[in-house]
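1. Please work out how this folds:
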Amino acid sequence: MKQFFALALAAASGVASAQTPATNPMPDGSHDMYAGLGAMSRARYEGAANTKTSVLPVLQVQWSNGIFISGMSAGMHLSTDPTLEFGPLVSLHASRDESGSGGIIDGVGVATMMPLAARMRRDNPLAGMPDVDARLEGGAFLNYYLNPAWRLTSSVLIGSGSERDGARMTLGVQRLAVAIAPQHTMSFHAGLTLVNRDYNQSYFGVNENDAWSSDNPVYRPGGGLKDVHVGARWNWALGPSWMLTTNVQATRLTGSVRRSPLVERPTNVTVSTAFAYRF
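-> You can find the predicted model right below:
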């Protein structure tokens, strides 16, 4: 039986790519579910110099018909080939406001916006930049097993950004669970993210109006390679139903994204840990 457990923090931002759990054969009408609570430390937004820590719920469910929920993503396994996984995928891309994370902020008039942005510019490149609303992305995933221990992964999602025309493709390789001690396993992954011009313009670009309100220079990034990333996961089985899972991922922004005036630090590290209960 393939390793199914691959928890994702349910409120993770768009920094992390949508991860699809491995197919989990089970009796008809049954399901496999993990739920819990975790904490995540990550950059305030992609490319930010400072970090924030949040307490977040954890959820992963898979049903015998192939439908799954993994963090902020959901999809369905359609393949009957044990070496191939594919199917539709939807994911919620997090919003972004001046603080760097989604949320509601008080509106300010034009007369007060410019002085505020000028005062905050040194510490916050997003000051005066427009919010980007949360977006529901749709697409598909395709994974291939080189052998029982190694899996190539890919996904394409469309619908993010200010105008819902952002698209991103994630390609990766995973080393599935390796037993390092009784009740302890580790897995590893590496990958890259390709995006279109519209995606980069929404999250890393600065148009003329944005430049006026934020004091950032006009910048129009192109599409292409957005980032490369590597990570590791440690799972500790505390008992038949309880699990402690810890994740570390380093992401390096590249290409025209790295040169954006909104990017303070091109390399960000995300660390999360969570307790989960299996139902």
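2. Please count neighbours and contacts with C-alpha atoms only from this point.
-> Will do.
3. tell me which element residue 111 falls in.
-> helix 110-120 (DSSP states H and E).
4. State the distance from residue 140 to residue 87.
-> 6 Å (CA to CA, to the nearest Å).
5. can you map out the strands along the stretch 101-250 of the chain?
-> Assigned by DSSP state E, counting those that start in this stretch, the strands in the stretch 101-250 of the chain fall at 135-147, 150-160, 166-181, 184-195, 224-237, 242-253.
6. residues of stretch 150-161 that come out buried?
-> Across stretch 150-161, burial judged by 16 or more other CA atoms under 10 Å covers 150-161.
7. Which of these sits closest to residue 48?
-> Nearest to residue 48 among the buried residues of stretch 150-161: residue 161, at 18.3 Å, using CA to CA.
8. Now the closest one. Nearest residue, chain neighbours left out?
-> Distances taken as CA to CA, 6 or more residues apart in numbering place residue 202 nearest to residue 161, at 5.1 Å, with adjacent residues excluded.
9. From what I see, the one you found and residue 132 are in contact.
-> Yes: using CA atoms under 8 Å, residue 202 is in contact with residue 132, at 7.4 Å.
10. Let's compare: structure for the following, please.
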Amino acid sequence: MNRNCLTAALLLACATLARAEDNVLTLAGGIAGAARYSGADDYVIGPLVGIDYQMANGFYASTMRGIGYGQAVGPVHLSAALGYRGERAEKNRNGVGGASGSPALRGMGDVKGGTTAVLGASWSVVDGLELELHTELPLSHRENGRALGVGLTGTLFQQERDHVTMSLAAKLGDRDYMQTYYGVSAQQSARSGYRAYRPNAGLHEMELTMTWRHQFDKRWGMTATAGVVTLVRDAAASPISKKDRSATGALFATYSF
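-> As a prediction, this is how the structure comes out:
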């Protein structure tokens, strides 16, 4: 399963912990569904499991967010972390984190996972509206390229136990990133049968997501999320992009203590 789609829902839930006043350990478990890879025309549903430990001093360790530090400076929240970008296989490969490939990519070779530096910033524009920016810089397998994300999240409804938000995100990649995930080299073309293709750097994906969080009590919560991912520009025109629009969804419970 596309790792970004698989973890997005849990990241939304964990984001609020970045401003926790006490040390908080959150366990999460549920299911998530997404396209097998970015541009795939088939879906997979897999387990969603996560652990997030947020310290009051700003440090955190998380299976979703990586290991890092975040701190608020007025209405702006800044963070820096070591993360991991998942692999993409040229065949069905199932694991703890869900499926990581598709036979539709046979001959394309595996894209190796690697360590990344993730730098982020969010700005509370007004109450209930937040602008977010993050960049992902590979520390290993640098040939896979760098990525940038920009998002806007607004609160649609909020009561004591319920919180409904809508997020619009745009994702961009440099030339190496676009070639890794949407391009087809001459060698890959000869092995896979896809025509050779070299995309340009820039915007490649838009995502609209709605999230509902319900808090049963101080410790237990439930989150449901549904979204639509749309490939644009050179990513949508890639020979390996079978479908330029796909759905994502997740349902999971959280327990914090």
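11. Of the buried residues of stretch 150-161 of the first structure, just say which sits nearest to residue 111 of the first structure.
-> For those, the nearest to residue 111 of the first structure is residue 161 (27.2 Å; CA to CA).
12. Contacts only, for residue 236 of the second structure.
-> 39, 204, 243-244 (CA atoms under 8 Å, 6 or more residues apart in numbering).
13. In ChimeraX, how would I select the buried members of these?
-> Buried subset of the contacts of residue 236 of the second structure, written as a ChimeraX selection, criterion 16+ other CA under 10 Å:
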select :39,204,243,244
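14. And for residue 208 of the first structure, the neighbour number?
-> 12 (other CA atoms under 10 Å).
15. now do residue 99 of the first structure
-> Residue 99 of the first structure: 16 neighbours (other CA under 10 Å).
16. Which residue in the second structure aligns with the residue nearest to residue 161 of the first structure?
-> With TM-score structural alignment as the criterion, residue 202 of the first structure lines up with residue 180 in the second structure.
17. before we move on, what about residue 110 of the first structure?
-> Checking TM-score structural alignment: residue 110 of the first structure goes with nothing.
18. likewise residue 88 of the first structure?
-> In the second structure, residue 88 of the first structure lands on residue 80 (TM-score structural alignment).
19. Now do the contacts for the aligned residue in the second structure for residue 216 of the first structure.
-> Under the alignment by TM-score structural alignment, residue 216 of the first structure pairs with residue 194 in the second structure. When contacts are counted by CA under 8 Å, 6+ apart, residue 194 of the second structure is found next to 184, 188, 239-240.
20. Including neighbour count, could these go into TSV?
-> Below are those laid out as TSV (neighbours: other CA atoms under 10 Å):
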residue	neighbour count
184	24
188	19
239	17
240	23
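21. Narrow those residues to those in helices?
-> When DSSP state H defines the helices, the subset of the contacts of residue 194 of the second structure inside them is residue 188.
22. can you list the contacts of residue 194 of the second structure in a markdown table and add distance to residue 251 of the second structure?
-> Below are those laid out as a markdown table (distance: CA to CA, whole Å):
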| residue | distance to residue 251 of the second structure |
| --- | --- |
| 184 | 35 |
| 188 | 37 |
| 239 | 32 |
| 240 | 29 |
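23. how about residue 132 of the second structure, what's its partner in the first structure?
-> In the first structure, residue 132 of the second structure lands on residue 153 (TM-score structural alignment).
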